[in-house]
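Student: With the sequence up front, the predicted model follows.
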Amino acid sequence: MPKSKQIRSLQDLELVAGNCRHILTMFSGGLDSSHVLHTLAQAGCRVTALTVDVGDGVNHDDLARIAAHFGASLHIVDGREMFAEKAILPAIQAQARYLGIYPVSSSLSRPVMAHYAVEKARQLGCDAIVHTANQSQNSLRRLNGAITQLGYTGYFGSPYEYSAISRAEKIAILAAQGLTHFQARGISGDANLWCREFESGSLDNPEAFWVPELLFDWTQTPASGLPDPQLSIEFKAGRPVALNGQALPLVTLIERLNRHAGAFGIGRFSGLEHLAGGQKVLEVREAPAASLLLEAYRHLETATLDAELLREKLSQEQLWIREAVEGRWYGTLRKAVEGFIAQTTERVDGVVEFKLRQGAADLCGIRATRPIYLTDRDAWERETATAAASRHLEIHGRERLNTITLRT
């Protein structure tokens, strides 16, 4: 894609809007995407605002009100199933934790959003796709990378890559247009079915940050009290299929597990992530289902796969994670690595059991369908010793017989 096709500033956006018939903008209903709608409305071009629901509690009424205010057509797509099947499931199998610290999240959701954006843009004949990531957000390279890899040939990009207009300025511009509900910059959040993550505001400085308790949703103790501390997760060929013996679709299983494990305060993470230029930013996350599904999967594959295969898989996992994090989701290398990992899932059948307590999940059972673990070590040692002794006697007895024969 020639660099001239990329939208990187508000000036680029205005130029593109003045020369395009139809623009698709990725729309969350937040300050940045609403400000883009305002800019496009001033240009007078046809605009479609696309919202992809990946499990973050989309407010249809708010989205419709803002889109209508700026004369944009609103399309809301339910992307939860695709997100679960095409992104979360392979992430479980690839043990997708950033540097082993916390589950990756936007690295998974952004390619799915880009897929729907490119699909809708082609369907509607849009000349451009606009998103709103900026220099301090890794979504910039993930969205741009995915749109490029998907072969979109129109203009695309974010006007905030080079135009660092302040939040206060955007609020004032939208307030003048009658939209007064946007607030001054505080903690910024991004949520989906897999993870809720937060940055900025009181989280800006890693040397001294403060996390408001009200920030969390899934990991709050429910007013109705704690659920059963006993929890089991069943897998079939590397796929989570049941929770406490009840078969569930993957989306439903993740949603329920977020609430069940989260009620015990399980799944809170804090850690640094690198930007494209190498700088580090702090993020706080809650991901109860991710925490337990990743751990359960690792235990079950350890119970069923050869040690050498597992050692090689560890290195392949890091390749998978790197390609996802760096915005190369639709590249050949990630697909090739995923093919390797997919081959290892065939034997990963069984149930993993936990006992939950505040802030922790204690492993209390691994029941693999085709295990390679021992269930009775003493019996195994007796059998192994007996077999070894029998072989020794057979070998050395034959040697003695041969020696006697030679002497005679």
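Tutor: Great, that's in hand. The structure presented is a predicted model; accordingly, all values stated were derived computationally and were not measured. Residues are numbered from 1 along each chain as shown.
Student: switch to C-alpha atoms for all contacts and neighbour counts from now on
Tutor: OK.
Student: Could you find the closest non-adjacent residue to T302?
Tutor: L310 (7.3 Å; C-alpha to C-alpha, 6 or more residues apart in numbering).
Student: helix or strand for the one you found, which one?
Tutor: Using DSSP states H and E, L310 falls within helix 307-325.
Student: which other helices and strands contact that helix?
Tutor: Using 3 or more C-alpha pairs under 8 Å, 6 or more residues apart in numbering; DSSP states H and E as the contact definition, the elements that helix 307-325 packs against are helix 106-124, helix 332-344.
Student: Give the buried residues for the shortest one.
Tutor: Spelled out, that is helix 332-344. 334, 337-338, 341, 344 (16 or more other C-alpha atoms under 10 Å).
Student: P240: which of the helices and strands packed on helix 307-325 is closest?
Tutor: When the helices and strands packed on helix 307-325 are compared for distance to P240 using C-alpha to C-alpha, the nearest one is helix 332-344, at 14.3 Å.
Student: Now do that closest one: distance to the chain's middle.
Tutor: The chain centroid and the centroid of helix 332-344 are separated by 17 Å under C-alpha atoms, centre = their mean, to the nearest Å.
Student: before we move on, back to that, of all the helices and strands packed on helix 307-325, which lies closest to P249?
Tutor: Distances from P249 to each of the helices and strands packed on helix 307-325 were compared by C-alpha to C-alpha, and the smallest falls on helix 106-124, at 18.9 Å.
Student: Not counting its neighbours along the chain, what's nearest A296?
Tutor: Using C-alpha to C-alpha, 6+ apart, the closest residue to A296 is V352 (5.9 Å).
Student: What is the burial count for that neighbour?
Tutor: 25 (other C-alpha atoms under 10 Å).
Student: right, and it touches E295 too?
Tutor: No: distance between V352 and E295: 9.4 Å, which falls outside the contact criterion (C-alpha atoms under 8 Å).
Student: The residue nearest to T302 and F340: what is the separation?
Tutor: Distance of L310 to F340, given as C-alpha to C-alpha, to the nearest Å: 12 Å.
Student: Please compare the first structure with the one that follows:
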Amino acid sequence: MKSIKKVVLAYSGGLDTSVILKWLQEKYDCEVVTFTADIGQGEEIEPAREKAKQAGIKEIYIENLEEDFAKNYIFPMFRANAIYEGEYLLGTSIARPLIAKRLIEIAAETGADAIAHGATGKGNDQVRFELNAYALNPDIKVIAPWREWDLLSREKLLNFAEKHGIPVDMKHKNGGSPYSMDANLLHISYEGRHLENPSNPPEDSMWRWTKSPEAANDEAESLSISFENGDPVAINNETMKPHEVFNYLNQVGSRNGIGRLDLVENRFVGMKSRGCYETPGGTILLKAHRAIESITLDREVAHLKDELMPRYAKLIYNGFWFAPEREALQTLIDHTQKNVTGEVNLVCYKGSVQVVGRSSPHSLFDENIATFEDDGGSYNQYDAEGFIKLNALRLKTLGRNKKD
């Protein structure tokens, strides 16, 4: 690692990555390239440019990747209805492969022989960044300062910053947020401090995006989402780009108190971790996508997707987005979506989202067969007797055996 000449750093401009930048220059005596991505976190990222310049950085990458993130990462994941351990919509997990991909691409563009990230040695993100990076460039070197240095407290980080003249925002000097947070187009997460005791309820002041259900709008809000081949393309008949869909749904969900989650999850590295999440738009979209699938997917195809979904979600959570098994599953999932086209009507009200209608030109729902009225011979009810008897044959055999 001492032979490293140039490294691309995933850089936010905050305390941690500002310290990492200087630490890399000192520890490895190398040139540093900074990469700052706007993936819809809702914060101004341009200040990172000036901070990088002050640190003597010559190659500075600041990019808006919202559209790429929504179209090529979030949308494919939502075609699978992916949720981890029954609840988590994978907001942090799905952002990491995109960042890793750009780190590798920028390394190639600038002739860098290493990349660096600010993920800790206890979390999932170190795994996600590095597995995805190695899948794209097996020869890349990865520097993870949190696994190397002794700056393992905020006090030590602040002391390092003061010693080296690194500008620190007042919010960091005062301790900053009581939580470790990550935000992007899909969600915002909270971990640490008060939340480390899983019996502590989340503080009302913690939530940044959504109203509480109690304080949400008193009137229900209706909306319709139009799908083409499994992806949302319009809301209330207004065509939107992928990132615009999420911006709109996030606003709807936020004002209606939708998308809060308090979860203890099993990290890939082996520990349990308590986190809280706000995923307003994603919660609405998942409900709508399952609704349009309910009338457009064959029963066995739908059930097969549901059986494969936990495996697919686990691959994303653990950092295997660019692994061949995820790509193979994606091919199958995308094939199932060719007729998932139509419109879903929903109502949002005080923390809940309900489907109130769905329609599709490819609907497999046959009113003539499903009706409780006279179906005109579309379905011969007498056929059910033989169906039941054939399915009961083994059960009757088992029952007689037990009786004997």
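Tutor: The structure has been received and is ready for your questions. These figures come from a predicted structure and were not determined experimentally.
Student: picking up where we left off before, just put the helices and strands packed on helix 307-325 of structure 1 in TSV and tack on distance to L214 of structure 1.
Tutor: Conversion of these to TSV gives the following (distance: least, C-alpha to C-alpha, whole Å):
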stretch	distance to L214 of structure 1
helix 106-124	22
helix 332-344	37
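Student: Would you check the span in structure 1 matched by stretch 286-299 of structure 2?
Tutor: Aligning stretch 286-299 of structure 2 against structure 1 (TM-score structural alignment) gives residues 294-307.
Student: Tell me the counterpart of A37 of structure 2 in structure 1.
Tutor: Structural alignment (TM-score structural alignment) places A37 of structure 2 against V52 in structure 1.
Student: Helices of the stretch 101-250 of structure 2, start to end?
Tutor: Listed in chain order, the helices found in the stretch 101-250 of structure 2 under DSSP state H, counting those that start in this stretch are 125-136, 154-163, 170-173, 242-255.
Student: now those helices as TSV including mean neighbour count and distance to L308 of structure 2?
Tutor: Written out in TSV, the entries for the helices of the stretch 101-250 of structure 2 read as follows (neighbours: other C-alpha atoms under 10 Å; distance: least, C-alpha to C-alpha, whole Å):
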stretch	mean neighbour count	distance to L308 of structure 2
helix 125-136	22	21
helix 154-163	15	42
helix 170-173	11	43
helix 242-255	21	25
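Student: what's the closest of the ones you listed to W23 of structure 2?
Tutor: Closest to W23 of structure 2 of the helices of the stretch 101-250 of structure 2, according to C-alpha to C-alpha: helix 154-163, at 9.1 Å.
Student: That closest one: how far from the chain's middle?
Tutor: Centroid displacement of helix 154-163 of structure 2 relative to its chain, using C-alpha atoms, centre = their mean, is 32 Å.
Student: hang on, isn't H117 of structure 2 packed against A144?
Tutor: Yes: under the contact definition of C-alpha under 8 Å, H117 of structure 2 touches A144, with a separation of 5.8 Å.
Student: between the two, who's got more neighbours?
Tutor: Under the neighbour definition other C-alpha under 10 Å, H117 of structure 2 and A144 were set side by side, and H117 has more, 23 against 17.
Student: V54 of structure 1 versus the aligned residue in structure 1 for the more buried one, what's the distance?
Tutor: In structure 1, the residue paired with H117 of structure 2 according to TM-score structural alignment is H131. Taking C-alpha to C-alpha as the criterion, H131 of structure 1 is separated from V54 of structure 1 by 16 Å.
Student: swap in V130 of structure 1?
Tutor: Applying C-alpha to C-alpha, the value for V130 of structure 1 to V54 of structure 1 is 19 Å.
Student: right, and the match of H117 of structure 2 touches S158 too?
Tutor: Yes: look at H131 of structure 1 against S158 with C-alpha under 8 Å: they come within range, at 5.0 Å.
Student: Not counting stretch 182-189 of structure 1 itself, show me its contacts.
Tutor: The contact list for stretch 182-189 of structure 1, computed with C-alpha atoms under 8 Å, 6 or more residues apart in numbering, reads 30-31, 167-168, 171, 196-203.
Student: Which of those sits closest to R142 of structure 1?
Tutor: E197 (16.4 Å).
Student: Contact partners for the closest one?
Tutor: E197 of structure 1 touches 189-191, 283-286, counting by C-alpha under 8 Å, 6+ apart.
Student: now for it: what does it line up with in structure 2?
Tutor: Using TM-score structural alignment, E197 of structure 1 lines up with S189 in structure 2.
Student: Now its match: closest residue in space that isn't a chain neighbour?
Tutor: Y277 (4.5 Å).
Student: Go ahead and report the secondary structure state at the one you found.
Tutor: Three states are possible here, and by DSSP: H, G, I helix; E, B strand; the rest coil the one that applies to Y277 of structure 2 is strand.
Student: From S291 of structure 1, how far out is the aligned partner of it in structure 1?
Tutor: Pairing criterion TM-score structural alignment: the partner of Y277 of structure 2 within structure 1 is identified as R285. When C-alpha to C-alpha is the yardstick, R285 of structure 1 and S291 of structure 1 sit 11 Å from each other.
Student: hey, what's in contact with both of these two?
Tutor: Counting by C-alpha under 8 Å, 6+ apart, the residues touching both R285 of structure 1 and S291 are G267.
Student: Mind checking which residue lies nearest the centre of structure 1?
Tutor: With the centre of structure 1 defined as its mean C-alpha position, the nearest residue by C-alpha atoms, centre = their mean is S105, 3.1 Å away.
Student: list the contacts for that residue?
Tutor: Per C-alpha under 8 Å, 6+ apart, neighbours of S105 of structure 1: 194-195.
Student: Was I right to think the match of Y277 of structure 2 contacts I266?
Tutor: No: judged on C-alpha under 8 Å, R285 of structure 1 makes no contact with I266 at a distance of 11.2 Å.
Student: Great, nothing more from me.
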